[in-house]
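Peer 1: sequence isn't available, so here's the structure alone:
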């Protein structure tokens, strides 16, 4: 996870440019297994909650080299897509991390609520599209 002092939470309600992340053939893989790696999770009153500290699921403002490897499924989150109110877009300010952002929880909330907001975003084909191998953006 990235130290909060290396993160900048953007005050936006929609994506200002296209963003990209890897997934599978069905959706951009916003899974609970990945959340447990990318976001601090604790248990409060028997409920797993994500701690809002700016960390979240990675997204990039360009196609990065690992995304160009054969067999990779790359998803585009489209410019202008509305960000669900439970989520924030966070810019990674670390040296050599230009173009790296995170889709993070806006507040500390149940893990299932965070994943639900990500699923809402990821399953909406008006906001998120799988880039085909012949797509000019995938080069």
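Peer 2: Nice, thanks for sending it over. All of these numbers come straight from a predicted model, not from anything done at the bench.
Peer 1: only C-alpha atoms for contact and neighbour calcs from this point on.
Peer 2: Fine.
Peer 1: helix, strand, or coil at residue 58?
Peer 2: At residue 58 the chain is in strand, as set by DSSP: H, G, I helix; E, B strand; the rest coil.
Peer 1: quick one: it from residue 107, how far?
Peer 2: Residue 58 sits 18 Å away from residue 107, going by Cα to Cα, to the nearest Å.
Peer 1: just want to know which of the two has more residues nearby.
Peer 2: residue 58 (20 against 16; other Cα atoms under 10 Å).
Peer 1: thought that one was touching residue 101?
Peer 2: Yes - in this structure, residue 58 is within contact of residue 101 by Cα atoms under 8 Å, at 5.8 Å.
Peer 1: distance check, residue 41 against residue 23.
Peer 2: Distance check for residue 41 against residue 23: by Cα to Cα, it reads 22 Å.
Peer 1: use this one as the comparison:
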């Protein structure tokens, strides 16, 4: 049996969403790599996924809209991990292993329940 690792957020992370949702489970096909096996789409565990930011990264990024917070101490379910990517303060929540895309989205939905709407970020 493969060992599962749980990740606990070490710092507050932020996601840009809209007024009603963090859109954490809104996976853009252009941001991930998938492979079709049979009739099922699998997400490839290659450190691509959905973006989140530290406070510093959020302040520096040009995105605008509703800011949603994932508090430090939030436990990510087995199957998800955090990687630092790109600019300072930019992270991604990614699959820890190849898995059906629907499972990845479901895991993100379970994390999205812990997101709290904070404020409207303007240009």
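Peer 2: That came in fine, so what should we check first? The structure presented is a predicted model; accordingly, all values stated were derived computationally and were not measured.
Peer 1: distance of the residue of the first structure most remote from its centre relative to residue 110 of the first structure?
Peer 2: Going by Cα atoms, centre = their mean, the residue of the first structure most distant from its centre is residue 45, 27.2 Å out. Applying Cα to Cα, the value for residue 45 of the first structure to residue 110 of the first structure is 11 Å.
Peer 1: pull out the buried residues from stretch 55-69 of the first structure.
Peer 2: 55-63, 67 (16 or more other Cα atoms under 10 Å).
Peer 1: any idea what the residue farthest from the centre of the first structure aligns with in the second structure?
Peer 2: Under the alignment (TM-score structural alignment), residue 45 of the first structure pairs with residue 38 in the second structure.
Peer 1: all strands for the first structure, in order.
Peer 2: Ranges of strands in the first structure, per DSSP state E, are 7-9, 19-23, 41-44, 47-50, 57-60, 73-77, 87-92, 100-105, 109-110, 128-131.
Peer 1: make JSON lines out of those strands and add distance to residue 116 of the first structure.
Peer 2: Shown next, in JSON lines, are the strands of the first structure (distance: least, Cα to Cα, whole Å):
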{"stretch": "strand 7-9", "distance to residue 116 of the first structure": "21"}
{"stretch": "strand 19-23", "distance to residue 116 of the first structure": "17"}
{"stretch": "strand 41-44", "distance to residue 116 of the first structure": "15"}
{"stretch": "strand 47-50", "distance to residue 116 of the first structure": "12"}
{"stretch": "strand 57-60", "distance to residue 116 of the first structure": "13"}
{"stretch": "strand 73-77", "distance to residue 116 of the first structure": "17"}
{"stretch": "strand 87-92", "distance to residue 116 of the first structure": "10"}
{"stretch": "strand 100-105", "distance to residue 116 of the first structure": "11"}
{"stretch": "strand 109-110", "distance to residue 116 of the first structure": "10"}
{"stretch": "strand 128-131", "distance to residue 116 of the first structure": "15"}
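Peer 1: residue 114 of the first structure and residue 87 of the first structure: what is the separation?
Peer 2: Distance from residue 114 of the first structure to residue 87 of the first structure, by Cα to Cα: 8 Å.
Peer 1: any common contacting residues for the two?
Peer 2: Shared contacts of residue 114 of the first structure and residue 87, defined by Cα atoms under 8 Å, 6 or more residues apart in numbering, are found at residue 105.
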